[in-house]
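Novice: predicted model and sequence follow; I will ask about them next.
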Amino acid sequence: MAIVELTDSTYEEAVREGVVLVEFWAEWCTYCKLMTPILNEIEAELGDRLTVATVNAETEILATERMEVMSLPALFLYADGQVVGKVTGYVPKETLVNEFLLKLLPRR
């Protein structure tokens, strides 16, 4: 699979089932740009266990406000519609995977 781009109208449905990692980002955000290759690698390595999605915080205002995003990038991990983890700012891949995703992903 590829990284999914979410909108205000697709957000709720996309996070309703399964495990979904959502990044809120903006074009002007330097740290968001640094997260892009990390998210691509996570999707390639863990895409069979979770969906990786992004939300443009500048254009998808309703989703951004609903999630009370105050700084970017903001990453939310969902499990069957419930937020089970949140992290903001740049996070190195190793930290994101080992300290955030693998601890919260359901065991296979």
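Specialist: Looks like it came in fine.

Novice: going forward, measure contacts and count neighbours with C-alpha atoms only.
Specialist: Noted.

Novice: show residues contacting the lengthiest helix in the chain.
Specialist: In the chain, taking DSSP state H as the definition, the longest helix is helix 30-46. Under the criterion C-alpha atoms under 8 Å, 6 or more residues apart in numbering, residues 1-3, 25-27, 50-52, 72-73, 89-93, 97 lie in contact with helix 30-46.

Novice: the structure to be compared is supplied as follows:
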Amino acid sequence: MESFKALINSKDLVLVDFFATWCGPCQMLAPILKEVKDTLGDSIKIIKVDVDKNQALMSSPEFQVKGVPTLMLFKQGKMLWRQSGVVPKEEIIRTIKSFQ
């Protein structure tokens, strides 16, 4: 949890994908996030968090992830955006660029 907090406290934008290996929509989102990373390069860090392996983090009062996939965008520890479900690549890129 401490290393996760260190990552989201970065001065860079950090997109966190709370996912599960058994989740169909999560599997659909994975290639979309790869395209987002390919498009935006070093201007964004993308972190995947397996909710089954990180239940304490998922259910913490700070994050309260109820369903997967859930995306959260952080900068300097502050959550800027949160969205559940599969989000189109263009919407993710537009959202990230709006905070750059």
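Specialist: Received the coordinates, thanks. Computed from a predicted model, the values in this text were never measured in an experiment.

Novice: which residues are in contact with the helix or strand following the longest helix of the first structure?
Specialist: Next helix or strand after helix 30-46 of the first structure toward the C-terminus (DSSP states H and E): strand 51-56. With contact meaning C-alpha under 8 Å, 6+ apart, strand 51-56 of the first structure is reached by 2-7, 18-27, 39, 42-43, 64.

Novice: just the buried ones out of these, please.
Specialist: Listed as buried from these are 3, 6-7, 19-26, 39, 42-43, 64; burial here means 16 or more other C-alpha atoms under 10 Å.

Novice: sorry, back to before: taking strand 51-56 as reference, get the angle to the longest helix of the first structure.
Specialist: 160 degrees (axes from the mean of the first three to the mean of the last three C-alpha atoms, to 10 degrees).

Novice: which part of the second structure lines up with helix 30-46 of the first structure?
Specialist: Mapped onto the second structure using TM-score structural alignment, helix 30-46 of the first structure spans residues 24-40.

Novice: run the chain-centre distance for the matching stretch.
Specialist: Chain-centre distance of stretch 24-40 of the second structure: 11 Å, with C-alpha atoms, centre = their mean, to the nearest Å.

Novice: checking the most centrally placed residue in the second structure next. Helix, strand or coil?
Specialist: Nearest residue to the geometric centre of the second structure (C-alpha atoms, centre = their mean): Val16, 1.9 Å. Under DSSP: H, G, I helix; E, B strand; the rest coil, the three-state class of Val16 of the second structure is strand.

Novice: so who does it touch?
Specialist: Val16 of the second structure makes contact with Ile46, Ile47, Lys48, Val49, Leu71, Met72, Leu73, Phe74 under the criterion C-alpha under 8 Å, 6+ apart.

Novice: just the buried residues from those residues, in ChimeraX please.
Specialist: In ChimeraX, a selection of the buried entries from the contacts of Val16 of the second structure looks like this (16+ other C-alpha under 10 Å):
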select :46,47,49,71,72,73,74
